[in-house]
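Asks: coords below, sequence missing:
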């Protein structure tokens, strides 16, 4: 006895949904390097004097806004801590990912003992980019990133003291933590982590990474930032 046509249609629709979800969520398939959509505007860097490793650059306001990742760009948001600055960064990254149709996964370090294992979990997922949010990750990243030079990292709201070429950072006045016991280039101010600053940081940082401008610190001064 044949099943009713309505039942067949329902089963077919359910199967299509399952297939669609699994194919979209599968990071195990080959994934070519993603190119930028759009180009950096004038003043992001000086083309006649490209930044050297570990250099600090101050891009012209808005020079990164014309750059977007390709749809499906794979990003792991690596985060630790529940302080207000970290929460603001996490929100900015998630909002950016949603607006840019980025395939975003999140790895959360449960406690101090989980900081390095959480970085390892993020690397093992083989994303296009690991974005770090939270000062607690700075020292562990210093230990791990130099051993994984093929993986790109973006640190927002903090920086590594001696980054390798695969680590890019975006900071601004009030957000320049460099690790335990190290001086900062500006006084740390949790209140400086506004939604506008955090949003500018993720967009400027990703724009740099997509154009292979890595291993440097991007400094956004307050004149550039939305309150």
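Replies: Alright, I've got the coordinates. What you see is a predicted model, and the numbers here were worked out from it, not measured in a lab.
Asks: CA only for contacts and neighbour counts going forward, please
Replies: OK.
Asks: tell me who's in contact with residue 93.
Replies: Contact partners of residue 93, counting by CA atoms under 8 Å, 6 or more residues apart in numbering, are 77, 199, 202.
Asks: correct me, but the first one touches residue 107?
Replies: Same thing as residue 77. Yes - the criterion here is CA atoms under 8 Å, and residue 77 meets it with residue 107 at 6.1 Å.
Asks: take this one as well and set it beside the first:
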């Protein structure tokens, strides 16, 4: 599936670029069969009692690895900066999309986070994946006003997520917004290829199986 990049220097410019790049691959304006989960999580992925929004869920190690989306899953990857941790997450999401045959498009929100978030939503993806700490505060505002749009945040979390926002964190990650810092001591070294790969897989498994609005804490 094509992997396209959109640079959100402004909302108008972004949408123009979407139009220009949208001719070369699948047309997201055309409905397609709803994406479903292929496979099921292993025991220990979800708690016995469905968690409430804002809860922290600690899935068993690797319990998410048997789940993938059906081919053609439409995902907008929203990138907040060019830090080494964000770059590692982008690489993991890109590799996951290639492996699962997901239809991935990338939107940059580095210069104007709100414009980037809006541009990602305007693509009408089935899931918006957010990477990069600068996006957290803008996402907290925008996502609460667009409850019909599913978001997945990797390596960070919203302080008060709504049911449409799922996050994946681990020891060394967990930025929660300006003035709140991280849930644990930040460690750039914790953003390994394996950890970032597990983050996108566990997060998508949670979204596809309906366990949303929570923070997944990877072991």
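Replies: Structure received. Computed from a predicted model, the values in this text were never measured in an experiment.
Asks: care to give me the TM-score?
Replies: TM-score for the superposed chains, counting by TM-score structural alignment, normalised by the length of structure 2: 0.87, backed by 198 aligned residues with a CA RMSD of 1.4 Å.
Asks: hang on, the earlier thing: who has more neighbours out of residue 77 and residue 107 of structure 1?
Replies: Comparing residue 77 of structure 1 with residue 107 by other CA atoms under 10 Å, the one with more neighbours is residue 77, at 22 against 17.
Asks: for stretch 133-141 of structure 1, measure first residue to last.
Replies: Start-to-end span of stretch 133-141 of structure 1 (CA to CA, to the nearest Å) is 11 Å.
Asks: could you check how far residue 211 of structure 1 is from residue 42 of structure 1?
Replies: Residue 211 of structure 1 is 14 Å from residue 42 of structure 1, by CA to CA.
Asks: please identify the helix or strand for the most centrally placed residue in structure 2.
Replies: Centroid-nearest residue in structure 2, with CA atoms, centre = their mean: residue 129, separated by 2.2 Å. In the assignment (DSSP states H and E), residue 129 of structure 2 maps to strand 127-131.
Asks: structure 1: matching residues for that strand?
Replies: Using TM-score structural alignment, strand 127-131 of structure 2 corresponds to residues 129-133 of structure 1.
Asks: mean per-residue distance, that stretch to structure 2?
Replies: In the superposition with structure 2, the average deviation recorded for stretch 129-133 of structure 1 is 0.4 Å (mean CA distance after the TM-score superposition for structure 1).
Asks: and that stretch, how far out from the chain's middle?
Replies: Offset of stretch 129-133 of structure 1 from its chain centre (CA atoms, centre = their mean, to the nearest Å): 4 Å.
Asks: contacting residues around that stretch?
Replies: Counting by CA under 8 Å, 6+ apart, 74-80, 86, 89-90, 122-123, 151-157 sit against stretch 129-133 of structure 1.
Asks: what residues of that stretch count as buried?
Replies: Judged by neighbour count (16 or more other CA atoms under 10 Å), stretch 129-133 of structure 1 contains these buried residues: 129-133.
Asks: next one: stretch 130-144 of structure 1
Replies: In stretch 130-144 of structure 1, counting by 16+ other CA under 10 Å, buried: 130-142.
Asks: which single one of those is nearest to residue 32 of structure 1?
Replies: Nearest to residue 32 of structure 1 among these: residue 130, at 16.3 Å, using CA to CA.
Asks: measure the closest one to residue 169 of structure 1 for me?
Replies: Counting by CA to CA, the gap from residue 130 of structure 1 to residue 169 of structure 1 is 12 Å.
Asks: and if you look at residue 134 of structure 1?
Replies: Applying CA to CA to residue 134 of structure 1 and residue 169 of structure 1 gives a distance of 12 Å.
Asks: since that was my last question, I'll sign off now.
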